[in-house]
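S.K.: Structure for the following, please:
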Amino acid sequence: MATDNLTAVLYGIEDIRLKQDNLTAVLYGIEDIRMEQRPIPEIEDHEVLLEMDCVGICGSDVHYLVHGRIGDFVVEKPMIIGHESSGVVAKLGKNVTNLKVGDRVAIEPGFGCRTCDFCKTGRYNLCEKMIFCATPPVNGNLMKFYKHPADFCFKLPPNVTMEEAAVLEPLSVGVHACRRAGVGLGSEVLILGAGPIGLVTLMTAKAMGAGKVLITDMVEGKLEIAKSLGATYTMLVKKDMTEESLVKQVHEIMGSAPDKAIDCCGGESTSRLAILATRSGGSVAIVGMAQAESKLPVTNAIVREINIHGVFRYCNDYASALAMVASGAVNVKKLITHHYDITETEKAFETARYGHGGAIKVMIHCQPRDKNNPKPFDS
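M.R.: From the prediction side, this is the model:
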C-alpha cells in the first residue's frame, strides 16, 4: 500500500503534477468548518500512519461548532475535528510490533503520559497530560491520513466493519459508565436520557446481564428506538412533571426502586432524579456534563448510602467494547443512521446537529464506503 497517496492532477496542456491528498476537516471557530489540504503526518517510532476510513460525529463535535467551547476547553485556534474513528494501517514506526501494514483498526482517541501515577495504575483517563483527539488544543482525526500511537489502535476481527469500529468510541463510554455504576447480573437499572450515549449504555447494561432497564427521555421517538434496542421499560418525561411524581413513576414502572442509575444527560434535574429514585445502598453514575454546577440532594444520598460516581470518558474499555460487538452481544449497526463522504462534511454536521431524518449516529467516510469492509455494510 502506498502511503504518500499521490494523485495525478491535470493543470493544463502537458502539465500533469503529482499532488498529495490529505483532505482535512478544520474547525476555525463558531459555525466555521473548512475543508483543506494538510500535509501527511510524519510518524514517530511508536506510532502508525493510518489511512482513515470512518469518523462518526459526536455531540461534542457539534457543541464545539455551535458554541466554540465545552467548559474550559475553548477553540482558540483552528482545530481538526473528529474522534470516533477507524482506519487502515499504512505505515509502521520502527518500534511497532503489534500491528502490520493493512491491518484494520479501531482508534482509541485518548492517551496519557504513561508515567504519572494515574497512568501507572490504569486510570489514564485522569492523566493531567491526557492527549485526546478534537479537544482543544489537540487536533482530531477527520482527515484522510492521521498518525496515532500503535498501542491505542485495536486490530479488528474479520466480522467487524469499519463503521462498527468507529462506534466503539461512544460504546466505550457506555461500558465505563456501567462498570462505574457496578452493573451486573440481575441489576435493575435506570438510565436518564435516550441520546446516543444513553442508547449505548442501555445496550451495554443488557449485555452485562441487567435484569431490568428503564430508560427515560422527553422525546417519544427516542424511546421507541430504545425499546427496539432492548429496553425493558421506557418513560416519557414531560416538562410539567414534579420531581416527586417522576420518582413515583419510576418505582411504579419498574415495580421497585432501581439499584443502579446512570445519568446520561448531566442536567441538574436528571442527576437529582437519579439520586432520589435509586434504592438505599445503590449506585449512581453521572456521565453527562450539561452544566458546571448543580444543586443535588447530597444529604439524601448520604443518609441512604447512595454511592455517586463520576464518569469521564473511559479507560481500559475499548477491548471490552470490541469484544461485545465482535461476539454479537451488542449490535451498534442499529445506531448508524446516515452516511456522508468526507467532501460532504458540512452537510453531515447539519444532519447531526438538527437530527434530520431521525439521525442518531452520522458517519463520515474518508474512503469509498465498504472499501475496507469484509462484506457489504447493511445499516
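S.K.: going forward, measure contacts and count neighbours with C-alpha atoms only.
M.R.: Will do.
S.K.: which of the residues in stretch 28-43 are buried?
M.R.: Neighbour-count burial for stretch 28-43, counted by 16 or more other CA atoms under 10 Å, picks out 28-29, 33-35, 38, 40, 43.
S.K.: what sits up against it?
M.R.: The contact list for stretch 28-43, computed with CA atoms under 8 Å, 6 or more residues apart in numbering, reads 4, 20-27, 49, 64-68, 75-79, 92-93, 145-147, 343, 346.
S.K.: Let's see that with 7 Å instead.
M.R.: With contacts defined as CA atoms under 7 Å, 6 or more residues apart in numbering, stretch 28-43 is touched by 21-27, 49, 65-68, 75, 77-79, 93, 145-147.
S.K.: ok, residue 146 touching residue 49?
M.R.: Yes: between residue 146 and residue 49 a contact is recorded at 5.9 Å, counting by CA atoms under 7 Å.
S.K.: Second input sequence below; structure requested for side-by-side comparison:
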Amino acid sequence: MAPTKDNLSAVLYGINDLRLEQRPIPVPKDNQVLLQMEVVGICGSDVHYLVSGRCGPFVVEKPMVIGHEASGTVIQLGKDVKNLKLGDRVAIEPGVPCRLCHYCKTGIYHLCKDLFFCATPPDDGNLSRYYVHDADFCWKLPDNMSLEEGAIMEPLSVGVHACKRANIKIGDVCLITGAGPIGLVTLLSAKAMGASKIVITDVLDVKLKMAKQLGADYTLKIEKNMTEEQIVKKVHELLGQEPNVSFDCTGVESCVRVCVSSTGLAGVVVLVGLGKIEMTLPLTNALIKEVDVRGVFRYCNDYPTSIEMVSSGRVNVKPLVTHHYTLEDSLKAFHTAKTQEGDPIKVLIHANPNWKPS
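M.R.: Have a look, this model is predicted:
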C-alpha cells in the first residue's frame, strides 16, 4: 500500500500544548520498515510530559511527536529487511539500542546509553499516520491477536520484565501497590507465571474492581487516614502471611515504604513506578530481613514472552481497554487520560483513518 500525503501527527510543544499537524512521511533506511500506524495507547509518561513537561529526568525541550505504546502494519521494506513482509501486523518495541556497546553485547540492551526511545526527549514518538522503525524491533503478531492487543504489548512487557526481575515462580505470594495500567499488567504477569496469592492496593474503587476482575485474590483500598503501619498489618492479614515479593507500581514514596516494610525475610521488592529522585526509605528494615530491592527500567527481550502469553490465552488484556478515539480526537483522548473522566484504564487512539468502531 502506497502512503498518502496525510501524515497527521500529535506533537507536544510544551506543557498542556499538544497540537495536531502534518509532518513529512518518513523514508525507511535499509534496516527499517515504514508502518501504517494502527493503534497507539496513552501511557502515564505521556500524561506526565503533557502536564509537567517532563517524566523523571527526561525533559521536553523541543516539539516532540508523542506516543510509544503502538501497533502498525508494514507497508514498505528497507532493502535489508528479512524478518518481515508487506502486510505484516506488528507490535512496536519502542526502544532501539546501538547494538555495539557493552550493555547491548551482554544482553541488557535496554540500558544502552545510546538508546533511541519513542517519545522520550529528544526522540519523536509514533502517534502519527506513518512511522519508520527498525525491523528487528517490530514483532509480528499472530493471526489470533488484534492490533489493539498489539499496542498493549508495550505496557504488558513492563509487567513481564518486573516479574522476571523478581524471579516469580509457582507459589509466590505478592503485594502490588498501585492498580493503574502498570500495576494491572504486573498482576496479569505474576498470575501467569505462577503466583498463588496477590493483594493489590489503590485509592480508587474502580481500579480495584478491575484488579479483582483480572485475578487479584485480595484488594485493599487505601484511605487517607491510614498509616503505613496499618496498611502493612492489613496486607499481612489479607494474605495470611508476609509477601515474599512486593512490586511498587506507583513511584510514590509512601507506597515504596509499605513494600519494603511488608516484605518477608529474604524477599524481594521490585520498584516499577518512576517517582522522585530521592526518597526516605526504611532500608535498615530491608537490611535486617535481607530483602533485595531491585529496579525496573522498561523491558528487555520481553516482547516475545508477552505476545506468547496473550496468543496462548494465558493472559487477557482486553478488559484493560476502556476508551477509543481517532487520531483527529487525540486532544480529547489526552483530556480523558489527564482528568480521569469516565474512569479510564487504557485509552487507545486509532491512527488509521479507515478504523471504524466495532
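S.K.: ranges for the strands of the stretch 101-250 of structure 1?
M.R.: 104-107, 110-111, 131-132, 145-149, 153-155, 188-192, 212-217, 233-236 (DSSP state E, counting those that start in this stretch).
S.K.: tell me, the third one lands on which residues of structure 2?
M.R.: Read that as strand 131-132 of structure 1. Matched against structure 2 by TM-score structural alignment, strand 131-132 of structure 1 falls on residues 116-117.
S.K.: For residue 39 of structure 2, give me its contacts.
M.R.: Listed by CA under 7 Å, 6+ apart, the contact partners of residue 39 of structure 2 are 70-72, 147-148, 151, 348-351.
S.K.: Try it again at 6 Å.
M.R.: 70-71, 349-351 (CA atoms under 6 Å, 6 or more residues apart in numbering).
S.K.: picking that back up, the match of strand 131-132 of structure 1: average distance to aligned residues in structure 1?
M.R.: Compared with structure 1 after fitting, stretch 116-117 of structure 2 has a mean deviation of 0.6 Å; criterion: mean CA distance after the TM-score superposition for structure 1.
S.K.: now that stretch, how far from the chain's geometric center?
M.R.: 15 Å (CA atoms, centre = their mean, to the nearest Å).
S.K.: Can you verify residue 28 of structure 1 is assigned to a helix?
M.R.: No: under DSSP: H, G, I helix; E, B strand; the rest coil, residue 28 of structure 1 sits outside any helix and is assigned strand.
S.K.: What distance do you get for the aligned partner of it in structure 2 to residue 59 of structure 2?
M.R.: Under the alignment (TM-score structural alignment), residue 28 of structure 1 maps onto residue 13 of structure 2. To residue 59 of structure 2, residue 13 of structure 2 is 12 Å away according to CA to CA, to the nearest Å.
S.K.: Show me the helices in structure 2, by range?
M.R.: For structure 2, the helices defined by DSSP state H cover 44-52, 102-105, 147-151, 153-166, 181-192, 205-213, 228-239, 253-262, 283-289, 303-311, 330-339.
S.K.: Give the aligned range of the third one in structure 1.
M.R.: Which is helix 147-151 of structure 2. With TM-score structural alignment as the criterion, helix 147-151 of structure 2 aligns to 162-166.
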